[in-house]
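[1] What follows is a predicted structure for the sequence shown.
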Amino acid sequence: MEPVNIGVLGASTFALEQTAPAIHAARGARLAALATSSAAKAEPFTAFAPDLVVHLDYDAMLADPAIEAVYVPLPNHLHVEWTLKALEAGKHVLTEKPIAMAAPEIDALIEARDRTGLFASEAYMIVHHPQWQRVRALLDEGAIGTLRHVDSVFSFDLRDPGNIRNRPETGGGSIPDIGVYTYGSARWAARSEPVALSSRIRRENGVDVWAQVTGTMAGASGEFSYCALTSTRLYPRQEVTFQGEDGMIRVTAPFNAGLAGEAQVHVTQGDTLRIERFPAVRQYVLEFESLVATLRAGADFPWTLEDARGTQAMIDLVRAGEV
């Protein structure tokens, strides 16, 4: 089987530290090219991928016939533009989350995907991790009875005003950056959608730095209460809890598995606690191996543009529901 030649559009720190090495390590994938406006930014990439082709122009990489798929880790406000350009250039494309700044923008991506017949999706890596696949399976089988409440927290402290997460013009803020996890994980794992939401949001320099969301969601087993907190001004913390009538599921290190601690699923049923551990799983590697399986074997990719649109619609509701 020929490897999937993947080009990275933009030499971001995140790509350097996380996703480019994951492409390099993924079975069936080949880190083939990098597009960057700075040759100096390419040097750390070529240190671990010496055969990497460096394009000093984004359009030049999209025109490279050797590149089959493009990974886009650009700042949030550029995601839609370059996803569309990649599709129009005949490339499959995987774009970092959030893939858009508002849900209707994703309609154009869906149209372009369907018209071109190419693959396009959002790089929502947690659904590739066996930790979250296990949580979804437990909820599906009714392991904790009827789901009644979900609470989710994701916070870290980032005060650098120059960071793109703190700049409104690049789509910064805790809601798009990490709310995509607290909201999207509940939607995916519990197969649910929001019914009504209200939010309290604190902003600095035009971006939200603290957002508390409460409300109601509904899934196959009915409605449940929902509470989420995201912040880029608090001590680091991440945890998700699903509470049912007969038990509880607690998810540790749910979003940065390995970096924020060991990925675990704590299942409480009555007086019994069972801890399932997922050490040394590289979820970004699994994400790109899933991409390979989709492109080479026609496997289902576990996160679609429609899934991304649903989470973005929830983000839009959070903003609209501010009190």
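    Perfect, I can see it now. All of these numbers come straight from a predicted model, not from anything done at the bench. Residues are numbered from 1 along each chain as shown.
[2] C-alpha only now, for contacts and for neighbours.
    Fine.
[3] What are the boundaries of the helices in the stretch 101-250 of the chain?
    For the stretch 101-250 of the chain, the helices defined by DSSP state H, counting those that start in this stretch occupy 105-116, 130-140, 174, 180-189.
[4] Save those as CSV, and put in distance to V70 and mean neighbour count too.
    Shown next, in CSV, are the helices of the stretch 101-250 of the chain (distance: least, CA to CA, whole Å; neighbours: other CA atoms under 10 Å):
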stretch, distance to V70, mean neighbour count
helix 105-116, 14, 16
helix 130-140, 25, 18
helix 174, 26, 26
helix 180-189, 22, 23
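[5] dropping in the other structure now:
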Amino acid sequence: MKKVVWGVLSTAKIGVKQVIPAMQISPWCDMRAIASRSLPAARAAAGALGMAQAYGSYEELIADPEIEAIYNPLPNHLHIPLTLQAARAGKHVLCEKPFSLTAAEAGQLREVAGRVHIMEAFMVRFHPQWQRVRELVRAGRIGTPRAVQVFFSYFNDDPGNIRNQADIGGGALYDIGCYAIVAGRFLFEADPARVVALVDRDPALGTDRTTSALADFGGGRQLGFTVSTQAQRYQRLNIVGTSGRIEVLIPFNAPQGEATTILVDSTGALDGSGVERETLPKCDQYTLQGEAFSRAVRGEISLPYGLDDAVMNMRIIDALLRSEHSGRWEAP
């Protein structure tokens, strides 16, 4: 097996601190090059990470004939333009979430989707705790699933932070609401027929600082979530069925290289006395994601999630933003 040769667009913190080190430990990934609009910044990052090549522009990295796959952790408004540029050059692209600012923008990639692999980087879907929860749901451990409930929040009101810049895709729904949507789609194994949103926007920043939503998946299945960029740091995922429930304690920012725990309750005891704790093995979800994408590039497996999946997530976000203004249910 020959490792897939990777290049990284930008020295974004998520790449330098989390994703690149995680992928470097995989036997499937050769993290070869990193690019920045500042060559000194690229060289500093490459040196710190032990990467062989640094580029002072994204275009130079994309033009490197040795690079097979690109990891794109650029700011949200640059996801599609640079992914499209890389794909046109024949590079496979793993692009950070949210995939785009609109579904229509994401649809531009249909031009190249048949020639290269393109996947939105929802690493959570590769974590054993998510895989185990879906396995339990499929096996009927909680009966018929009725509701997925998500709360996800952190506090950041810095106007200089890209997460708080409305014109380039800042705000709670884009940044973390996308995870809640993926949770519903992953666990119900379906897409919602309609959604409705309640949004509170920061009067100075213009971003949605708190967004709550309901999504109707049909057959009595409902996703409800609240996400906030200006609340106490917290995250939890619950899926409740007719005869049980499962709770994921750290569903999204699972500690890298550590074991995780899910709670399973089939008793309904309100004091929690019936909860069973199940520990999942140590892993790094970014490593697993990089391996899955690399294996798809090598033809070892089918691409787990493709362009259609990413576009659907954006269609749901589009519908929620329409609902903010219409005050009604909207169809994705």
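    Thanks, I have it. What you see is a predicted model; the values in this text were computed from it and never measured.
[6] picking that back up, right, and the helices of the stretch 101-250 of structure 1 - which one's nearest S152 of structure 1?
    Nearest of the helices of the stretch 101-250 of structure 1 to S152 of structure 1, taken as CA to CA: helix 180-189 at 5.6 Å.
[7] Tabulate the helices of the stretch 101-250 of structure 1 in a markdown table, adding columns for distance to N163 of structure 1.
    A markdown table is the format used below for the helices of the stretch 101-250 of structure 1 (distance: least, CA to CA, whole Å):
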| stretch | distance to N163 of structure 1 |
| --- | --- |
| helix 105-116 | 24 |
| helix 130-140 | 29 |
| helix 174 | 12 |
| helix 180-189 | 19 |
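[8] Out of those, the one nearest R200 of structure 1 is which?
    helix 174 (12.6 Å).
[9] so where is that closest one in structure 2?
    Helix 174 of structure 1 lines up with residues 172 of structure 2 when matched by TM-score structural alignment.
[10] quick one: that stretch to structure 1 mean distance?
    Stretch 172 of structure 2 differs from its equivalent in structure 1 by a mean of 0.6 Å after superposition (mean CA distance after the TM-score superposition for structure 1).
[11] Can you tell me what sits against that stretch?
    207-211, 227-229 (CA atoms under 8 Å, 6 or more residues apart in numbering).
[12] what's the closest of the helices of the stretch 101-250 of structure 1 to N166 of structure 1?
    Among the helices of the stretch 101-250 of structure 1, helix 174 sits nearest to N166 of structure 1 (CA to CA), with 8.7 Å.
[13] counterpart of A120 of structure 1 in structure 2?
    Alignment note (TM-score structural alignment): A120 of structure 1 maps to I118 of structure 2.
[14] just F242 of structure 1 next, same as before
    By TM-score structural alignment, F242 of structure 1 lines up with I239.
[15] got it, and Y226 of structure 1?
    By TM-score structural alignment, Y226 of structure 1 lines up with L223 in structure 2.
[16] how close does its match get to V196 of structure 2?
    According to CA to CA, to the nearest Å, L223 of structure 2 stands 11 Å off from V196 of structure 2.
[17] Now for the two: what residues contact both?
    Common neighbours of L223 of structure 2 and V196 (criterion: CA under 8 Å, 6+ apart): 213-215.
[18] export the residues you listed to a markdown table and tack on distance to F126 of structure 2 and neighbour count?
    Formatted as a markdown table, these follow (distance: CA to CA, whole Å; neighbours: other CA atoms under 10 Å):
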| residue | distance to F126 of structure 2 | neighbour count |
| --- | --- | --- |
| A213 | 25 | 21 |
| L214 | 25 | 20 |
| A215 | 23 | 26 |
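[19] Fine by me, we can end here.
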